[in-house]
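Novice: Please find the sequence and the predicted model below.
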Amino acid sequence: MSAAPQLRAAILIVSTTAANDPSADASEATLRQVFEAEGGKWDVAEAAIVPDATTRIQRQLKRWSKGAGKVNLIVTTGGTGFAQGDDTPEAVSEILDRPAPGLVHAMLSASLAVTPFAMMSRPVAGVLNETVIITLPGSQGARENLEAVIKTLPHACLKRPAQTLELSTLAESSDWRPKPGYHHKAGAAVQPHHHHPHSHSHGHGHGHGHGGLVRHTKPGSEHLSNDPSLGPSRRQRASPYPMLDVPDALALIEEHTPRPKTVTSAVNTQLVGSILAQDVVARENVPAFRASIVDGYAVVVPSDGNMKGTYPVTAISHAAPGEAKPLKLGEIARITTGAPLPEGATSVIMVEDTVLKSMTDDGSEEREVELLADGVKEDENIREVGSDIKQGTKIMSKGEKISGVGGELGLLAAVGVAEVETYSRPVVGVLSTGDEIVEHDKPGNLRLGEVRDTNRITLLSAVRQWGFEAVDLGIARDKPGTLEQVLRDGFRRVDVIITTGGVSMGELDLLKPTIERALGGTVHFGRRTVKPIFSLPGNPASALVTFHLFVLPSLHHLSGQSPAGVPSVPVTLSHDFPLDKGRPEYHRACVSVGRDGLLSASSTGGQRSSKVGSMKTANALLCMPKGEGPLRTGHVVQALLIAPIQPL
């Protein structure tokens, strides 16, 4: 029997005093003695001191629990009491993936056997990124607590806790054929042939100079993807998933996307982009009082309507809040636009229909004004209560979107609505997969086989452009356990995950096996769906195109927006377009509006799925049918708009 592997441990001292003077701490040496007493089972590889600051504690714990240098166990000491600044338990609890209450119980029991003051300690234990974390008290209590659990910790560190995660992956298939005139032929949620590694240059039959794939057999009847544990010699030679027409895929996306959740949202600028989940009615009349619509003079109109003559100015009514003096027949009040009418006033004479006759002795105010109006009627130049919006009337409907132009927010503010029911907008995580993928900003030259990660930054940008919060989930390597943990961690942070790469038939294409075999999901539309995964191709152009075709409609369904997906408009081809002989395609194009008001489309160039340059100026996807020859200049096709139209 081989010896058990040595486990790596780290000690974190939480103390502002020790952070300023490390010699003040004796806990590290004490805890090292406990580890050494276990006969070589532990290597205390890391130790550090941080002040009593939540962010500093969390930053150090996260650093030790991820990456190549991660440790199996972290013990903290200090900051677990009731004093001001004892925030270690709160700092740790906020970042744990899973709590471990049994360890806490064991530590408290051991300490209580020594002193009743142990009940004043607030220990926390749990798992972060497969690293076990335990908070210990300071001084002698640290030794007692660690000794209480040290025998069981190797088992805890080597045995990853099981967890059930139900999810669905929306429409993945290694073979795909769209109906003529419908969606993109280079897959996405509906997956085309895609060769891993995630090379950004897979070859599926686009017919654009990079070779068509030849298939001599039909898909088999297997129901699960490759089992990575069986090795490449036992992997399937054909996709187990049937081909889908795109309309069918979109229907299934709508059917299996979780229904939108309703939340109460404050009426402020953060509401922009939200969809109303309920009708909204006016809480108040607009205006709430009889108001003047001009600068002039409020008057009491006599029965004959004759207002010619000179009148004393007895009051002033400004738009600023205040009480206006009641007005009598034969008196007038100067009034500004939007100001409330004084009590008793029945009409307003415009300042243009008056002449100043006299001023006060100091010259600061009007004393008398001559009115030049005859035939005056009541209610002239007056905005009546509720004349714009009456209290109780519906001002916005369920399903309407709050735009950033300001009109909807202004309307809600005007009628006194402070909160509305809206659909919660999903948070979207974006993950790249593959051992060959490196960060896009890696300095220096790439090694043979390395590929810069263009997909992640591209999709994060696209998600945010469409108004959704995007979370960068990084790069997952081609190891089943690693990918599983990244997906599990991702779903604790987001509602939807978008991945690129790892979805073909290669021995390192681990995404579908991980979803099916490790996470209990169902590839090609799960029936127990809680959160969806969209697994897009590794090629940059295909990834971005399929995001707009398949992922965006699901995000719209999740956020209550209708109609879902990108808008479609007819456009005229500005030059000849080559067609694919075997199948319809979605051609990346630039649509612009001419001086005649008509929309025209021009190609962005080569359409290989790996040709990321073809997306640079593209604001549309042209729905092109299959055919032998080119589609000629002047032909009208449908264009799916993925960005604003520009003038010529």
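Specialist: Done, it's in.
Novice: can we go C-alpha only for contacts and neighbour counts from here?
Specialist: OK.
Novice: so what's the residue nearest to the spatial centre of the chain up against?
Specialist: Taking CA atoms, centre = their mean, the centroid of the chain lies closest to residue 469, which sits 1.9 Å from it. Taking CA atoms under 8 Å, 6 or more residues apart in numbering, we find residue 469 in contact with 425, 426, 427, 428, 463.
Novice: my read is residue 621 is in a helix, agree?
Specialist: No: counting by DSSP: H, G, I helix; E, B strand; the rest coil, residue 621 is not found in a helix; it is strand.
Novice: Tell me if I'm right that it and residue 642 touch.
Specialist: Yes: counting by CA atoms under 8 Å, residue 642 is a contact partner of residue 621 at 7.5 Å.
Novice: Next up, a structure to set beside the first:
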Amino acid sequence: MTDEKLKAAILVVSETASQDPSTDKCIPVLQDVFAKLGNDQWEVASTDIIPDSVLDIQKSIRTWTDSENPINLIVTSGGTGFATKDVTPEAVTPLIDRHAPGLVHGMLSSSFAVTPFALMARPVAGVRKGTLILTLPGSPKGAKENLEAVLKLLPHACVQAAGAASRPLHVGGVEKLENDAGVSSGSTAAGAASGHRHSHHHNHSHSHGGHTGPKAHTKTEDRPQSNDPSAGPTRRYRSSPYPMLAVDEALKLIEEHTPPPIIDKAPVDMALGGSVLAEDVKAAESVPAFRASIVDGYAVRIPSSGKFEKGVYPVALVSHAQAGDVQELEEGQIARITTGAPLPPGADAVVMVEDTVLNSQTADGKEEKEVEILTDEIKSGENVREVGSDVREGATIMKRGEGITVVGGEFGLLASVGTTEVSIYRRPVVGVLSTGDEIIPHDRPGPLSLGEVRDTNRPTLLTAVRSNNFEAVDLGIVSDKPGALEDTLRSAFAKVDVIITSGGVSMGELDLLKPTIERSLGGTIHFGRVNMKPGKPTTFATVPTKHSSSTASRVAKTIFSLPGNPASAVVTFHLFVLPSLHKQAGIVPAGLPRVKVALDADVRMDKGRPEYHRAIVAVARDGGLVASSTGGQRSSRIGSFKGATALLCMPAGEGWVKKGEQVDALLMGKVGAV
């Protein structure tokens, strides 16, 4: 690998430069550093400029680190200061598998030799998968000095991070490493701090727009390097490394990373209910397929003169609405016909039975012999349903994206034109499991032992999945042991498309979902905390799995790790899991319908987080929608869902939303009446 140039990427984080790239000065400065001090070992393979957004930063980095040909080194510039909109460290830290505090120390020491204000930066360094990541200040001078301080050391780090064996690299000891890098023990890494001090100050952050991220009061290097369960409880995180995302940002990540729908061929039968068509459907045959009467009466033949005469006619034929051959009707004859029956060949119109009287009958008195027709105003085609008058062969009867409801006429329409098979979006199969040695089946007889908790989440979530017309697989209760959890998840992904877990996503030493997903399954956690109540620890991840039809191809499957508190689990299922299931099933719009409702009483707001308040929605006498709270809203209180038909989207704030004021509501069930 050392015979080839290492690939670097430069990511500038700046609201101003993202709107006008011509204002950026960092990219050319950093490119110049690679060219002049890189010993011809580097190729700047990619550059990008993005705004101060946690999601945008993470998306750019993942694009470079998670591809089939990952970048060796990513350097970011900007967003590392103390301004409220500087969020680069918060965006980068959760992506890092192994932190590199030594590089952080080297950059700060070198820059501190220039100005004490260098300590106002919050750099992060570490390895994600096979890529080294460094965050540099936003000012061109600060970024240049930080990169110069460590650049000559980075090839060695990048080669190791990419998977090279350490032993051959270290043959010859430290002296050889220093000689190869062009540094010495008595100097800074690249000689950037050359003994004299500059009189200028550095601005190590951009004061521009973006998203506010959490600010830790301790340094990255003083915290655990990773959420490794094997390190024991003394080395676990004391605060979550995952940035707190707004609900809208979390939903965008779910939309972005949910796999697209898979198309299947399906027979036209009652199992189609709830499916969405993946292709237009064309009529295989016309409806009706023959000229048919739309009334009970008598088929007649219009004379060649074009004028039908009233009078007495012999009943020569009988045509019922059943299969069979019908002989041709001659001029001057009529045929008794029932509604829906085919017109005899030669017939032109049908006279309603109301416009006739019986004239004579057969000798046995069982059949009509002659019938008098009382009107001469019969026109050709009267009371006749023509071939294809309902649906013509080849016409599009349903379009891609339309649903086949369980109460509508779509199934009847498909059946009426002879459709035997349609293309539909496969509905994902969902597996549901609970985690925790303290969890016991809800129906186990006998009293609880100290610490035991009945499993309410699993049966509740299974019911919620099935009530939304998705197949649910019960994966049972899994022990709080890393190996047991990994084995269960691996085997489950062989038979389901989506896994929903509850519990094990907080900060306890036995909360193993996130490390198991990241470390054991090679998955990517797209978010691990959401700014909402209840449901803050909600986690969404994708896990690469082998495609069922080919061991060579791999597909991403989704996993939602919901909080263990019952109300939190149900709220987050409806808010986050359901839109993902809808997308995979081709259902548009995805998620719960949103409506405006008026409160029937004052509702207190939570001052810290937006709240999804359980409520009952009904139609008021004036036709508007009114919402009633279900009472106490603790996240452990599943009783708050008793009778609930909606989630009120309550904003964060002090005080109350007053009676009569309107808020958004997400409808989970049928709307009643006041």
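Specialist: Nice, thanks for sending it over. On a predicted model such as this, the values are computed, not experimentally measured, just so you know.
Novice: quick revisit: give the equivalent position in structure 2 for the residue nearest to the centre of structure 1.
Specialist: Aligned by TM-score structural alignment, residue 469 of structure 1 pairs with residue 471 of structure 2.
Novice: so how far is residue 428 of structure 2 from its match?
Specialist: 7 Å (CA to CA, to the nearest Å).
Novice: Sitting in strands, which of the contacts of residue 469 of structure 1 do you find?
Specialist: Using DSSP state E, the subset of the contacts of residue 469 of structure 1 located in strands is 427, 428.
Novice: Could you dump the contacts of residue 469 of structure 1 into a markdown table and include neighbour count and distance to residue 278 of structure 1?
Specialist: Listed next are the contacts of residue 469 of structure 1 as a markdown table, based on neighbours: other CA atoms under 10 Å; distance: CA to CA, whole Å:
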| residue | neighbour count | distance to residue 278 of structure 1 |
| --- | --- | --- |
| 425 | 24 | 15 |
| 426 | 20 | 18 |
| 427 | 16 | 22 |
| 428 | 25 | 25 |
| 463 | 22 | 26 |
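Novice: The top strand by length along structure 2: which residues count as buried?
Specialist: Criterion DSSP E: the longest strand present in structure 2 is strand 550-562. Burial within strand 550-562 of structure 2, assessed by neighbour count using 16 or more other CA atoms under 10 Å, is assigned to 556, 557, 558, 559, 560, 561, 562.
Novice: what's in contact with that strand?
Specialist: By CA under 8 Å, 6+ apart, strand 550-562 of structure 2 touches 258-259, 493, 497-505, 513, 535, 537-547, 568-569, 572-573, 577.
Novice: what's stretch 419-430 of structure 2 aligned against in structure 1?
Specialist: Per TM-score structural alignment, the counterpart of stretch 419-430 of structure 2 in structure 1 is residues 417-428.
Novice: sorry, back to before: who has more neighbours, residue 621 and residue 642 of structure 1?
Specialist: More crowded of residue 621 of structure 1 and residue 642, by other CA atoms under 10 Å: residue 621, with 28 against 19.
Novice: Which position in structure 2 pairs with the more buried one?
Specialist: If you follow residue 621 of structure 1 across to structure 2 using TM-score structural alignment, you land on residue 647.
Novice: Return the distance of its match relative to residue 575 of structure 2.
Specialist: As judged by CA to CA, residue 647 of structure 2 and residue 575 of structure 2 stand 9 Å apart.
Novice: got it, and residue 635 of structure 2?
Specialist: In terms of CA to CA, residue 635 of structure 2 sits 15 Å off from residue 575 of structure 2.
Novice: Check residue 508 of structure 2 too.
Specialist: Applying CA to CA, the value for residue 508 of structure 2 to residue 575 of structure 2 is 25 Å.
Novice: who has more neighbours, these two?
Specialist: Ranked by neighbour count (other CA under 10 Å), residue 508 of structure 2 and residue 575 place residue 575 first, with 19 against 12.
Novice: Counterpart of the more buried one over in structure 1?
Specialist: For residue 575 of structure 2, the aligned residue in structure 1 is residue 549 (criterion: TM-score structural alignment).
Novice: Counterpart of residue 667 of structure 2 over in structure 1?
Specialist: Match for residue 667 of structure 2 (TM-score structural alignment): residue 641.
Novice: how many neighbours does the closest residue to that match other than its chain neighbours have?
Specialist: Computed as CA to CA, 6 or more residues apart in numbering, the closest residue to residue 641 of structure 1 that is not its neighbour in sequence is residue 620, at 4.4 Å. Residue 620 of structure 1 is surrounded by 31 other residues when neighbours are defined as other CA under 10 Å.
Novice: Equivalent analysis for residue 452 of structure 1, please.
Specialist: Neighbour count of residue 452 of structure 1, defined by other CA under 10 Å: 16.
Novice: For it, give its distance to residue 473 of structure 1.
Specialist: For residue 452 of structure 1 relative to residue 473 of structure 1 (CA to CA), the value is 16 Å.
Novice: Residue 487 of structure 1 too?
Specialist: To residue 473 of structure 1, residue 487 of structure 1 is 9 Å away according to CA to CA.
Novice: same question, residue 11 of structure 1
Specialist: 28 Å.
Novice: follow-up on the earlier one: span of the match of stretch 419-430 of structure 2 from start to end?
Specialist: End residues of stretch 417-428 of structure 1 are separated by 30 Å (CA to CA).
Novice: which residues are in contact with it?
Specialist: 260-267, 274-278, 280, 282-283, 412, 463, 468-471, 494-498, 555, 558-560.
Novice: And for stretch 572-592 of structure 2?
Specialist: Contacts of stretch 572-592 of structure 2 (CA under 8 Å, 6+ apart): 251, 254-255, 258-262, 275-276, 278, 401, 403, 425-428, 461, 535, 538, 560, 562, 666-668.
Novice: Selecting buried members of those in ChimeraX, what would you type?
Specialist: Burial among these is assessed by 16+ other CA under 10 Å; the matching ChimeraX selection reads:
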select :251,254,255,258,259,261,275,276,278,401,403,425,426,427,428,461,535,538,560,562,666,667,668
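Novice: Among the contacts of stretch 572-592 of structure 2, which ones are in strands?
Specialist: 425, 560, 562, 666, 667.
Novice: In contact with the last one, which residues are there?
Specialist: The contact partners of residue 667 of structure 2, taken as CA under 8 Å, 6+ apart, are 592, 593, 594, 595, 645, 646, 647.
Novice: swap the cut-off to 6 Å and go again
Specialist: 592, 593, 646 (CA atoms under 6 Å, 6 or more residues apart in numbering).
Novice: Isn't the last one up against residue 668?
Specialist: It stands for residue 646 of structure 2. Yes: assessed by CA atoms under 6 Å, residue 646 of structure 2 is found in contact with residue 668 at 5.0 Å.
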